[in-house]
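Undergrad: structure for this input, please:
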Amino acid sequence: MADSDDPEPSVNISGGTSGGGVEAAFDPATADTRAEAVVDRLGERYWQKTYGGQDAFTCLVRTILSQNTSDVASQPAHDALIAKYDGDDVDLAAALAAADRDELAETISSAGLYNQKSRVIQETAEWVLEAYDSATTFDAFVKAGDPETVRETLLGITGVGPKTADCVLLFAGGRSGVFPVDTHVHRIYRRLGIAPADADHETVREVLEREIPAEKCGFGHTASIQFGRECCTARKPACLEDPEACPMADLCDQVGVYPETGEVVDPADAPEAEHS
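TA: A predicted model of the protein is given here:
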């Protein structure tokens, strides 16, 4: 791995360097697709690592807290929830199912939408207890069950969408070939021209999981998010001011980005995307 002064942030859903997994090995010169070439370059710029090993129910709760907010806002809510409800001899699902809803909402208030999220978390905890008896048994199901069955099961939980399900599969289950699609990933790969400009989140996921080797999907996901925060931002991507400022300049179609005018639109609204 290339030396870096920018370690993976601990304030992120993957758990940072302590989130489990091992370093991934690859040769950037052997990329078979443009998508793989992008991920290889991101791996050199940020981190190369596979994921897995987190407790599945804790990861599920953490991902629910992260919905519609930033890691900076949701991480304190997660830390407060764990401090209040988790412990060595405590089953977190049982503790949350029995929690006072108002107290739970207050505990996670920094994450935003705390009334809605407290309801989803508590109902999820109740579902885990009903279906699996404990968070421990649920964790075993996520880690050992058929990936498609696990994903379909997670998607059946009220308030759990594809990104949340895929994050649990990746960060807890350690499943290779899973590339969760958040707003950054959705924007970046359509802007690059790798996914269709009008693709929804699921279509982008299908494209990436088809064109990127399974062992590269984990760090590809987290490094793409970091790239979206630092460089390929929604409103002011780095290429607007300096074409060479973006490490993906030679791989990018700049769909919806117009440096000559300074205009940036969603790729789906770009004129060249009308017949994609």
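Undergrad: from here on, contacts and neighbour counts on C-alpha atoms
TA: Will do.
Undergrad: ok, now which ones touch the spatially most central residue of the chain?
TA: Centroid-nearest residue in the chain, with CA atoms, centre = their mean: residue 180, separated by 4.9 Å. Residues counted as contacts of residue 180 (CA atoms under 8 Å, 6 or more residues apart in numbering) are 162-164, 166-167, 205, 221.
Undergrad: could you redo the last one with a cut-off of 6 Å?
TA: 163, 166 (CA atoms under 6 Å, 6 or more residues apart in numbering).
Undergrad: and residue 265, by the same measure?
TA: residue 256.
Undergrad: look up how far residue 196 lies from it.
TA: 15 Å (CA to CA, to the nearest Å).
Undergrad: with residue 184 instead?
TA: For residue 184 relative to residue 196 (CA to CA), the value is 15 Å.
Undergrad: could you also give me the structure for this next sequence, so I can compare it with the first?
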Amino acid sequence: MTDEEPAVNISGGTAGGGITAEFDPATADTRAEEIVDRLGELYWQKTYGGRDAFTCLVRTILSQNTSDKASQPAHDALIERYDGEGIDLAESLAGAEQSILAETIQPAGLYNQKSEIIIDTAEWVLEAFGSAAAFDEFVKDEDPAEVRETLLEVRGVGPKTADCVLLFAGGRGGVFPVDTHVHRIYRRLGIAPADADHEAVRAVLEREVPAEKCGFGHTASIQFGREYCSARKPACLEDPEACPMADLCEQVGVYPETGEVVDPAEAPEAETRG
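TA: Prediction:
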């Protein structure tokens, strides 16, 4: 979070095409919404939408299988080398030398694979849309389902990447990207089935969380996962009351009595939940 926090939480924001949302756990219709509403009391919200779609796509590819701390320098170095005034980033990257691009994005890890995917993606954007600007219009103006389906046909673009483009570039409501944090948290909470894959978790959240709260739910859940509900040492292990979701959580796969933590899908109680 930044030091400049707004006084009021706003989900989306008019600049990004989002819809203002109010967060009151007492009025939530589902437990998933109650959790997101409680997150709304903990964290302030960014504006969603308005980012350049191709730049957002590249940024999300760089973030795959690594942390923001590692991927951000790679993104900054890529933009410094390949982007500039009057330059179409897709055209610039489509013509990039793969070895030089790989060296540029090395901090992000898997740089050889990611550099190939980025070049292929840039070539696809030019072939299918003609320019990064035209791709941006497609993402922001066309039916979200069509945009998502189109993106998923691109090598190296999975559901989370496609959803992040829809959210952060398109400003689309009702999109709840599922990364490793979201996948873990909502199965651990008992909101989604313990053995649910990423797409099944997404389906549950997009069904049970109001559309205008989904974008915030995604970013706030990531923050919550980092601060409270980490993979190996969730806050409840040391103090059951340390977690702000303690009364809403089923602790699937978390055992404070023994200090053991397992993936929810491997929890013995997951079998009895069906």
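Undergrad: just to revisit the earlier point, for the aligned partner of the residue nearest to the centre of structure 1 in structure 2, which three-state class applies?
TA: Under the alignment (TM-score structural alignment), residue 180 of structure 1 maps onto residue 177 of structure 2. Secondary structure assignment for residue 177 of structure 2 (DSSP: H, G, I helix; E, B strand; the rest coil): coil.
Undergrad: gap between residue 177 of structure 2 and residue 205 of structure 2?
TA: 9 Å.
Undergrad: could you do residue 82 of structure 2 as well?
TA: 37 Å.
Undergrad: those two: which is more packed in?
TA: A side-by-side neighbour count of residue 82 of structure 2 and residue 205, using other CA atoms under 10 Å, places residue 205 first with 26 against 18.
Undergrad: how about the more buried one, what's its partner in structure 1?
TA: In structure 1, residue 205 of structure 2 lands on residue 208 (TM-score structural alignment).
Undergrad: doesn't its match lie inside a helix?
TA: Yes: the assignment for residue 208 of structure 1 (three-state DSSP) places it in a helix.
Undergrad: how near is it to residue 188 of structure 1?
TA: From residue 208 of structure 1 to residue 188 of structure 1 the distance is 12 Å (CA to CA).
Undergrad: mutual contacts of the two, please.
TA: By CA under 6 Å, 6+ apart, no residue touches both residue 208 of structure 1 and residue 188.
Undergrad: for the equivalent of residue 235 of structure 2 over in structure 1, grab the count of nearby residues.
TA: In structure 1, the residue paired with residue 235 of structure 2 is residue 238, using TM-score structural alignment. Counted with other CA under 10 Å, the neighbours of residue 238 of structure 1 add up to 18.
Undergrad: contacts only, for residue 238 of structure 1.
TA: 231, 245-246.
Undergrad: can I have the buried ones of those as a PyMOL selection?
TA: In PyMOL, this line selects whichever of those come out buried by 16 or more other CA atoms under 10 Å:
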select buried, resi 231+246
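Undergrad: whereabouts in structure 2 does stretch 104-124 of structure 1 align?
TA: The aligned range for stretch 104-124 of structure 1 is 101-121, by TM-score structural alignment.
Undergrad: flag every buried residue along the matching stretch.
TA: Going by 16+ other CA under 10 Å, stretch 101-121 of structure 2 has these buried residues: 101-102, 104-109, 111-112, 114-121.
Undergrad: same check, this time on stretch 190-201 of structure 1
TA: Under 16+ other CA under 10 Å, the buried positions of stretch 190-201 of structure 1 are 190-199, 201.
Undergrad: identify, from these, the entry nearest to residue 24 of structure 1.
TA: residue 194 (23.0 Å; CA to CA).
Undergrad: tell me where the stretch 101-250 of structure 1 has strands.
TA: Assigned strands in the stretch 101-250 of structure 1: none (criterion: DSSP state E, counting those that start in this stretch).
Undergrad: can you give me the helices for it?
TA: 101-107, 114-132, 135-144, 147-155, 162-167, 183-191, 201-211, 217-230 (DSSP state H, counting those that start in this stretch).
Undergrad: quick one: which of these is nearest residue 275 of structure 1?
TA: helix 183-191 (14.1 Å).
Undergrad: and the angle from the closest one to helix 201-211?
TA: Orientation note: helix 183-191 of structure 1 sits at an angle of 70 degrees relative to helix 201-211 (axes from the mean of the first three to the mean of the last three CA atoms, to 10 degrees).
Undergrad: got a list of what the aligned residue in structure 2 for residue 31 of structure 1 touches?
TA: Applying TM-score structural alignment, one finds that residue 31 of structure 1 aligns to residue 28 in structure 2. Applying CA under 6 Å, 6+ apart to residue 28 of structure 2 gives the contacts residue 34.
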